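Enquirer: just a sequence and a predicted model for now, questions to come.
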Amino acid sequence: MHPLTVSAAFLAISSAFLLYGLSYDTRQLEARIATQEREADRARADIAVLKAERAHLARPDRISPLARKQGLEPLTDRQIADFAAEADIQTGAIAR
């Protein structure tokens, strides 16, 4: 056989193996990306469920009776004013 024919055949076979390897690696990467996308979608769905649960649990009409059973009452204006005055005293903001 002619050396040029042998080298061309060797080059064709080696490039076929190289392309097969690249194709295999590409398929692996695509599978990994698909898995990560599924996990991200699942995480987004879980986040949406958790936000809905938090919104349900934080409803004032649900919390108010529970708080009253424990003896808690809504804040009054006096309590807010007392807190503000106390904070001023602690920081030294009141003129002496």
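Expert: Happy to help now that I have it. Fair warning: this is a prediction, and the values are worked out from it, not measured in the lab.
Enquirer: all contacts plus neighbour counts: C-alpha atoms, from now on.
Expert: OK.
Enquirer: and residue 43, how far is that from residue 31?
Expert: 18 Å (Cα to Cα, to the nearest Å).
Enquirer: one more: residue 59?
Expert: For residue 59, the distance to residue 31 - Cα to Cα - is 43 Å.
Enquirer: same question, residue 3
Expert: The value you get for residue 3 to residue 31, if Cα to Cα is used, is 42 Å.
Enquirer: give me the more crowded residue out of those two.
Expert: residue 31 (12 against 8; other Cα atoms under 10 Å).
Enquirer: okay, pairing it with this:
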Amino acid sequence: MHKFLNSMLVIAVLISGFALYSLEHATRGLERKVAKLERDIDSEVETTRFLTAEWSSLTRPDRLRVLAEKHLGLTTIDPRQVVKLDEIGQKVPAEPIVQLEAKGMDPIGAIIEKMR
């Protein structure tokens, strides 16, 4: 009876040891996976910070003003250009001064072609 009980206990210890080893191996694998994910998250956070700084640099009003003047021929708004809604009819002519479509000109298309 003691031999049977001892052999069952030995088998139970071996099974427990194997289960414990398997659990430890799985835990180490998950730890490596978590560490990799943390590194990936840190990398993404750093990339986001870099892109946010670059976006802030690219959308600076003074930079955009210079680019608008250089490439689009735009200037800042003159305060005399701002009118009340009921004054628009007095300021804008009824007919366009130049009929661009009739002449076959497209000023925006010309600007885009110059930029290419």
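Expert: Nice, thanks for sending it over. Computed from a predicted model, the values in this text were never measured in an experiment.
Enquirer: send over the TM-score of the superposed chains.
Expert: Here the superposed chains carry a TM-score of 0.76, computed using TM-score structural alignment, normalised by the length of the first structure; 81 aligned residues with a Cα RMSD of 1.8 Å.
Enquirer: other SSEs contacting the strand or helix carrying residue 49 of the second structure?
Expert: Secondary structure from DSSP states H and E places residue 49 of the second structure in helix 2-58. For helix 2-58 of the second structure, not one helix or strand is in contact under the criterion 3 or more Cα pairs under 8 Å, 6 or more residues apart in numbering; DSSP states H and E.
Enquirer: where's it relative to the chain centroid, distance-wise?
Expert: 30 Å (Cα atoms, centre = their mean, to the nearest Å).
Enquirer: what about the following helix or strand past that helix, how far off from the first structure?
Expert: Remark: after helix 2-58 of the second structure, the chain's next helix or strand is helix 61-67, criterion DSSP H and E. If you overlay the two and look at helix 61-67 of the second structure, the average distance to its match in the first structure is 1.1 Å (mean Cα distance after the TM-score superposition for the first structure).
Enquirer: kindly report the same for stretch 38-46 of the second structure.
Expert: With mean Cα distance after the TM-score superposition for the first structure, stretch 38-46 of the second structure averages 0.3 Å from its match.
Enquirer: where in the first structure does that stretch align, residue-wise?
Expert: Taking TM-score structural alignment as the measure, the first structure aligns residues 37-45 with stretch 38-46 of the second structure.
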